[in-house]
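> Sequence and computational prediction follow.
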Amino acid sequence: MRSLGEIERWMEDWSLAEAATLGSAAPRQLLAAGEEVMEHWLTANGKEPTFDTKEGFRILAMHRQAAQGDPSFNACRETCRELCYRFNLAETELDPEGWRSNLSTMRRVAQHLLYFIAGKMQNAAIGEFCCSSRPVRSADTAQLLEGEETK
């Protein structure tokens, strides 16, 4: 398994020109990179990465596995789903320009997942204060907001 740094460098060097020569292998490579990133998170947290699939995708099953017992990990659920969505679009897109656009977006989404996981490995609290986070929605957390008075 490549290190997160190696995956990051590969994504930075990845180009649409190279992808065009790879054809249908290009979206598979980006999806596989996202899976590798999830494997790093699971392994770092003492879990054996699953080979199960959810909705046809291993990355979604790994996300579910990673989020068990760690609600803050749900912050990247939509990133994983977007990666799968873009993969499906790239697999079915016949227009070359649309295909390149989907792959370009897919690369950025895979990078976003990598940055989230790398950040979370440095600070486990990343993802706790998103819009769906219970503490953000709770009245008793008003004291956490600078300049706000508790009611």
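In hand now; what should we look at?

> Only C-alpha atoms from now on, for both contacts and neighbour counts.
Will do.

> Taking the centroid of the chain, which residue is nearest it?
Taking CA atoms, centre = their mean, the centroid of the chain lies closest to Leu113, which sits 3.0 Å from it.

> which non-adjacent residue is nearest that one?
With sequence-adjacent residues excluded and distances taken as CA to CA, 6 or more residues apart in numbering, Leu113 is closest to Thr79, at 6.4 Å.

> same thing with Phe116?
Cys76 (7.4 Å).

> now the helix or strand hosting Glu18, how far from the centre of its chain.
Assigning secondary structure by DSSP states H and E places Glu18 in helix 16-22. Centroid separation for helix 16-22 versus its chain: 22 Å, with CA atoms, centre = their mean, to the nearest Å.

> Pasting the second one now:
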Amino acid sequence: MRGVFPELLADVEAGLEGRAPLPGLDRLLAMAEEVLVTWLILQGEAVESDVVEGHWLLGLHRQGVRANPGLGACRDTCREILFRRNIARLYPEEAAQAHRLMALRVKHLAQFIGGKLDPSGLGDFCHAPLRLDRLDMV
């Protein structure tokens, strides 16, 4: 199993590794929204259609934080997804790099939320819960 969002992660990773085209900008945004909608549903929340600063993604994030304040950590990731999308659409000379960076942020969001939903697959990195059984106590 590849975590909570296996198909989404596989599509993004294939694009980032050059095995397939990167999902388009609109598809990447939809993927990010799908991750937050999944979070809300699994938290027992009804998904609202609130828009914050002109974006449903930020509305979903705000609703998610109300359901669980721990989701606040991915606020900047959501904002960067939108920022990179805007750069890719407005500046053709920056489009390829911005598209790739947007894909990386969507991947990060899926991994972060996936780790909150199923922490059993987390390794040792900054978002992993502290595991006292792995510490060398002297």
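Here it is on my side, so go on. Predicted model only: the values in this text are computed from it and were never measured.

> where does the TM-score land?
The TM-score (TM-score structural alignment, normalised by the length of the second structure) is 0.76; 117 aligned residues with a CA RMSD of 2.4 Å.

> Aligned to the residue nearest to the centre of the first structure, what sits in the second structure?
Under the alignment (TM-score structural alignment), Leu113 of the first structure pairs with Leu109 in the second structure.

> check which helix or strand covers that match.
Judged by DSSP H and E, Leu109 of the second structure forms part of helix 95-117.

> average gap between that helix and the first structure?
Taken over the aligned residues, the distance from helix 95-117 of the second structure to the first structure averages 0.4 Å (mean CA distance after the TM-score superposition for the first structure).

> before we move on, back to that, quick check, the match of Leu113 of the first structure in contact with Arg79.
No: using CA atoms under 8 Å as the test, Leu109 of the second structure is too far from Arg79 to be in contact (11.1 Å).

> Can you name every helix or strand that the helix holding Leu109 of the second structure contacts?
helix 6-16, helix 25-42, helix 75-90 (3 or more CA pairs under 8 Å, 6 or more residues apart in numbering; DSSP states H and E).

> Would you convert those into JSON lines that also reports distance to Trp56 of the second structure and mean neighbour count?
Shown next, in JSON lines, are those (distance: least, CA to CA, whole Å; neighbours: other CA atoms under 10 Å):
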{"stretch": "helix 6-16", "distance to Trp56 of the second structure": "19", "mean neighbour count": "17"}
{"stretch": "helix 25-42", "distance to Trp56 of the second structure": "8", "mean neighbour count": "19"}
{"stretch": "helix 75-90", "distance to Trp56 of the second structure": "11", "mean neighbour count": "18"}
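
> Of all those helices, which one is nearest Gly115 of the second structure?
helix 25-42 (10.9 Å; CA to CA).

> counterpart of Gln68 of the first structure in the second structure?
Here Gln68 of the first structure is matched to Arg66 in the second structure, going by TM-score structural alignment.
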